[in-house]
Each structure stands twice: as C-alpha cells, then as structure tokens.
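Chemist: Give the three-dimensional model of this entry:
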Amino acid sequence: MASGLNARALAWLEDEGPFDMYSIANRIVDVIAGEGDVILVGHSLGTPLAILTALAGAQREDVVVKGLVLSNSGANTKGHGDAGAIVQRIRAEWGEQMWDAFVGRCFHTLPDEWLLYEIRGYPARLQRHAVADTIQSQMETDLVPLLGKLPDMPVAVVHGQHDAARTLAHAEELAGCIRGASLHVLPTGHTSCAEDACAFAEIMRGVGEQAISGSRDGFR
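Modeler: Alright, predicted model coming up:
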C-alpha cells in the first residue's frame, strides 16, 4: 500500500500552476494514478487538498484512495481569523522575517534542529504568488457540502490541543461531517506530525491497518 506521493506531487507550489485548490488536487490525482492503493496524509493546507484529491480520484478507475489522515485544519476557514491577513502579508512581506514568524506560530514544541533548519529553508523554494493564490483559494473553498460524498474509507482527523492557528471546533466539525471519521487530539501545536511523530505514526498505522482489513473496530 503506497502511503506517500512522489516528488512531482510534493512540488505543487513549485510548478507552473494554476494554484487553486481544485487544480492542484487534479494534478495530484494524475501523479498517484496507477500507483496502487494510496493513503493520503494532509497537514494544514494539505488537508483540503487530500480531501479534494480523494473526491476527484473516486471518479477514476486508475486511482484507489484507501484512507485519509487529516491534520490540523478544517473543512473551511470560517473562524480562522488571520487567513486573509496571511495572504496580504505574503504578497507584501515575503522573506525570511515573515517565514521565521510563521514557523514560530506553527509549533508549540520546536522539532529537532535539523528538521527546523529544513522547514525554515523550505519557503525560499516557493513562489510568492503560488502560496498567496493557494491560501486565497482555500479561503474560498467550503468542503462541508462535499464531505458526505467521500468514498467509504477509514479517516482520522488529528488536532493539536495547543494549535494557535486552528481551533478544536474546526477539527470537530471536519470529523463530524465525514462518515465514520475518528478524532485524535494530541498535546501539540499546529504541526502535530513533527511535534509528536510517534503518536502521529500510530494514527497513520491504524488507518493503514483498517484499510487493509476493511474494519474500523477499535480505532478511536
């Protein structure tokens, strides 16, 4: 069972665009086509992309999404008070000072130095307009009406109890709108996958085991 995407999919903010959520999701679908069974893991902005990819993939015979892990995000940006301000700041102040401030907001507990170095260096590879356009598209996308159309599969929604960007209400709404989804609250900030990697890995393992067995019993 494939659990990740190759480099072409991971570079969706580094390619030629367009950078709206639906276009990016369709490019990811093209990448995972023919890859066999896939579990999609989406963090923050990656969560709506994972959902839209699963929905688009369900319309194709060569794409098989068997599970979702959706972390530190929501079905929309309602109540996510600073999304618009982030877009404005990206367009006006893109650079190291902004990147460092954004990274600081993403963590309750900083990761190992090597990982922090990689995270701080990543924005330099991105196109300013691509980041701004994608977040703007996220603000304009409400997934609530679409979540009931997801294929039946194991879905885990992960939230950090110290998340400064998203509230528990966002995670609860997301989990509540997806048939059979489980909610997992970890003692982390906005980047649960890095701050509590072992717990996050166990959640992914649980989704994988359920996808293989076809059962959801005991995964809560």
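
Chemist: all contacts plus neighbour counts: C-alpha atoms, from now on.
Modeler: Will do.

Chemist: residue with max distance from the center of this structure?
Modeler: residue 92 (25.2 Å; Cα atoms, centre = their mean).

Chemist: before we move on, which element is that one in?
Modeler: Under the criterion of DSSP states H and E, residue 92 resides in helix 83-93.

Chemist: which parts of that helix are buried?
Modeler: 83, 86-87, 90 (16 or more other Cα atoms under 10 Å).

Chemist: to compare against the first, here's another:
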Amino acid sequence: MIVAIPGTLCAPDVFEPIAEALAGDARVEPVDWMLAPGPWDIPTIAQRILERVRTDHTSPIVVLGHSTGGAIALQIALSAPEIVSALIISDSGPNMKGHGDVSTIIAAAEISWGPQLFAPILTRSFREPLPHEVERKLLAYAGRVSPTAVIEVLRSQRDLDFAEHLTDLAVPTLVLHGSDDPVRTINQAQAFSRALPDAVLQIIDSGHTPVFEAPHETAAAIRSFLRNLRIQPRA
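Modeler: All right, here's what the predicted structure looks like:
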C-alpha cells in the first residue's frame, strides 16, 4: 500500500495518473487532508493520517508525499518509523529555506481568497498547460478549501525545519524531483538527498508535479526503488 499525500491546494486527483501507471504493482491510496477538519498544522495532520493508517492497515506502508505532502510524510516517518517501510518524497524538502514566496502566499490567502490566488499556484505546479477539464476540476477543489487550512499549513511548514532530524530517519527514501520544477531547484533536491541516511535521488522530466506530469517515468522509478528494497506494496 502506498499512502499518497498531496500538497497545499492540491486535489488528491493528481495521483490518478501514477495510480494507473502502478496498477498491478502497487495500490495508491490518496489522502484528502485539506478538506478534513482542522487544525491544519503539519504535526496534527500527520497524526490524523497515522491514526487512519493504524486503523486500516496491519502491515507497514509506503508513504508518498508531494510538495507540502512531503513535509507531512517526513513528520509521519519521524513520528512512527515502525509503520513506514519506505518514503517517497516528491519536489519537497526538509524546510522552506529558499522558498521565497511562502509569506506572499500566506498574506494573499488572508486578504484575497479565490481563483486569483488558486490559478497562479496551479499554473506553476505543472510545466505544461492543463487540459481545460482537468484545470476546472482542480480549481473547483481549491475553491472548497478553507483559507484557514492554507494559512495554517503553510505557516506550519514555514516554521518547521526537519534538517537536524534527517539523520534520525532510518527509512529508505526515494527523492523524486522534476527537472523543471520552478518551486525548488535540483541543487536543493540533491542537498536534501545527501542529508538523508538512506536515499536515492531520481530526476524526472517534468515540472513540480511528476506524479501527474510524467506518471510512467515516475512509476518506473518507484518500481525500481521498491524492487531493490524487496517491497511489494499491493495490499
């Protein structure tokens, strides 16, 4: 089982392409944390996901986190390493250093909530323009999200720094990173990967969201990673 955690304002639907690409090899179970009740700080979100996992699954799971979901995944693995067999972190990192616009996004969410905020965030999350129907669906999801959820989770992510705790992370980790990610650089992904005790870095030909933009290349990287660990997350 791969529990998949999306980023801020990101519908769980972004995992549909990777779920289809991995069908038969692994089952991907997205988590919709943004529409769940608050509070929405990262430790609380991680705890809620852990409670669900402990209820629904008896064996260790693989946790896949994209963007802000990567920070949530790190929190889960550090809090409960006994139930995480492997981590897959996509276009994320241990902190938001060098992520210069987070305070701007928080301020915008406080005073100007609506499509004028959602659309630019959505645009930069994908290298190529989305099909109209997909864009409409993702914008509709973002419109259902409470601005408080966005503000709380981004403040939490901004204020948290896992860098000093990465050496405690005794979980095999695949770091995925889009080659044209405008949010975080390849150098940042390389530094993140080097700081982890047991990590593999895979650069994917995509923007910020390889699980959606390049599902087959991403699926191949995930299969290879799990095969080397002899993990078969089908359950």
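
Chemist: Tell me how many other residues crowd the equivalent of residue 133 of structure 1 over in structure 2.
Modeler: Alignment note (TM-score structural alignment): residue 133 of structure 1 maps to residue 152 of structure 2. Residue 152 of structure 2 has 17 neighbouring residues, counting by other Cα atoms under 10 Å.

Chemist: same check, this time on residue 125 of structure 1
Modeler: Neighbours around residue 125 of structure 1, by other Cα under 10 Å: 10.

Chemist: same question, residue 182 of structure 2
Modeler: Neighbour count of residue 182 of structure 2, defined by other Cα under 10 Å: 15.

Chemist: what residue of structure 1 takes the place of it?
Modeler: Counting by TM-score structural alignment, residue 182 of structure 2 corresponds to residue 164 in structure 1.

Chemist: and the gap between its match and residue 63 of structure 1?
Modeler: 35 Å (Cα to Cα, to the nearest Å).

Chemist: Over to residue 143 of structure 1?
Modeler: Following Cα to Cα, the distance that separates residue 143 of structure 1 from residue 63 of structure 1 is 21 Å.

Chemist: Same check on residue 167 of structure 1?
Modeler: Residue 167 of structure 1 is 32 Å from residue 63 of structure 1, by Cα to Cα.

Chemist: Just want to know which of these two has more residues nearby.
Modeler: Remark: of residue 167 of structure 1 and residue 63, residue 63 carries more neighbours, 22 against 19, as counted by other Cα under 10 Å.

Chemist: Run through the residues that contact that one.
Modeler: Shown in contact with residue 63 of structure 1 (Cα atoms under 8 Å, 6 or more residues apart in numbering): 29, 32-37, 57.

Chemist: same deal with residue 192 of structure 2?
Modeler: Neighbouring residues of residue 192 of structure 2 by Cα under 8 Å, 6+ apart: 93-94.

Chemist: do residue 52 of structure 1 as well
Modeler: Residue 52 of structure 1 sits next to 21-22, 25 when contact means Cα under 8 Å, 6+ apart.

Chemist: Could you rerun that using 7 Å?
Modeler: 22, 25 (Cα atoms under 7 Å, 6 or more residues apart in numbering).
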